[in-house]
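Asks: Next come a sequence and a model predicted from it.
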Amino acid sequence: VFFVLRKKQSHVSFLHVYHHVNMVVTTWTFLRFIKVQQGAICGALNALIHSIMYSYYFLSALGPHMQKYLWWKKYLTRLQIIQFILGIIYGISLFIYDCEFPRLFTIYMIFDVLLFLYLFLIFYKKTYKDKET
């Protein structure tokens, strides 16, 4: 919504729209039907990454004079990629150790996070790697 209001149509990508729509549906499903503590670790890690991300956005919104302090944007994207890798490992461990977490939802989450990882790797390559060459 903020990208559209600020006329930043280039920021409205499949990755962005899919991520936000998917998170609403997945979180609602989890909180409505599953409600086990195994999801808390993923939520805490996601909150940490988003706190760092929105700190970056806040600083960048202060104006062009802040650009010299915002050299760490690509490392933020790397942190998000690491978050997805950790999420996949965690999901696989939930599946292997057969805890109270529903197996079908575990499989869904593993494939969903794999898709996020794939989309973020494409974004990272397009944004950072292609500009280096």
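Replies: Noted; the coordinates are in hand.
Asks: When you work out contacts or count neighbours from here on, use the C-alpha atoms and nothing else.
Replies: OK.
Asks: Please, where are all the helices along this protein?
Replies: 2-5, 14-29, 40-61, 73-96, 103-124, 130-132 (DSSP state H).
Asks: Residues contacting stretch 91-106 from elsewhere in the structure, which ones?
Replies: With contact meaning Cα atoms under 8 Å, 6 or more residues apart in numbering, stretch 91-106 is reached by Ile34, Val36, Gln38, Ile107, Met109, Ile110.
Asks: put this beside the first:
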Amino acid sequence: HTQIMWWVLLVKIADCTETIMFILRNKDKQLSILHLYHHISSVVIAWLIVRYYSEEISTFVSMVNCTVHVFMYIYYFLATFGSRIQAIIMPVKPYITILQMVQFFGLMLYALQFLMPNCQVPNSFGIGLLLNVTINWYLFYKFYKNTYVSSKIKQ
């Protein structure tokens, strides 16, 4: 499990290159608190799991997150085929954000198990994970509301 989690950590660090590219290309519109918090906290959580808890919590969090990323990157890949394909797949975009929020809600429930008596993972990690996924859920919810709900109201 530890070796898999090292690979996950490397992927999370690689994900941060997107943030670096936004900064280097002056894409300030794409650089949000959600984006920064999500990528930085993902690296921190992955590192904590590798360093301290990889045997205890195995790879569940990463498996769930990678599954969501598969759908997200399929969408991004299809979007590279031009405006005609983008118009076809555009209705799917809000559902990807919903899938991300469902992921975080599920991870909130998962984090609660670390607060149970007899759990070998320290409560502090469970509290930290619960706090992190709750913040991520809130930031994605705010993004969803501002991007998809508010824009429909304005139309």
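Replies: Okay, I see it. Remember, predicted model here, so these are calculated numbers, not experimental data.
Asks: looking at the helices of the first structure, which is closest to Gln67 of the first structure?
Replies: Closest to Gln67 of the first structure of the helices of the first structure, according to Cα to Cα: helix 40-61, at 6.7 Å.
Asks: circling back: now, the most widely separated pair of the contacts of stretch 91-106 of the first structure?
Replies: Farthest-apart pair in the contacts of stretch 91-106 of the first structure is Val36 and Ile110; separation 16.9 Å (Cα to Cα).
Asks: So these two - more neighbours on which side?
Replies: Ile110 (20 against 12; other Cα atoms under 10 Å).
Asks: residues contacting the counterpart of the more buried one in the second structure?
Replies: Aligned counterpart of Ile110 of the first structure in the second structure: Leu130 (TM-score structural alignment). Neighbour list for Leu130 of the second structure: Leu107, Met108, Ala111, Leu112 [criterion: Cα under 8 Å, 6+ apart].
Asks: Pull the number of nearby residues for Glu56 of the second structure.
Replies: Glu56 of the second structure has 12 neighbours, counted by other Cα under 10 Å.
Asks: Contact partners for it?
Replies: Gln120, Val121.
Asks: That one and Ile4 of the second structure: what is the separation?
Replies: 14 Å (Cα to Cα, to the nearest Å).
Asks: Likewise for Asn146 of the second structure?
Replies: 36 Å.
Asks: How about Gly126 of the second structure?
Replies: Gly126 of the second structure is 21 Å from Ile4 of the second structure, where distance means Cα to Cα.
Asks: Comparing those two, which residue is more hemmed in?
Replies: Legend: neighbour count by other Cα under 10 Å for Gly126 of the second structure and Ile4, higher for Gly126 (20 against 14).
Asks: Once you drop chain neighbours, what's closest to that one?
Replies: Nearest non-adjacent residue to Gly126 of the second structure, counting by Cα to Cα, 6 or more residues apart in numbering: Phe114, 4.8 Å away.
Asks: what do we get in the first structure for the one you found?
Replies: In the first structure, the residue matched to Phe114 of the second structure (TM-score structural alignment) is Leu94.
Asks: okay, now that match: neighbour count?
Replies: By other Cα under 10 Å, neighbour count at Leu94 of the first structure equals 18.
Asks: What separation is there between the counterpart of His50 of the first structure in the second structure and Met5 of the second structure?
Replies: Aligned counterpart of His50 of the first structure in the second structure: His69 (TM-score structural alignment). The gap separating His69 of the second structure from Met5 of the second structure is 16 Å, by Cα to Cα.
Asks: I'm done for today, thanks for sticking with me.
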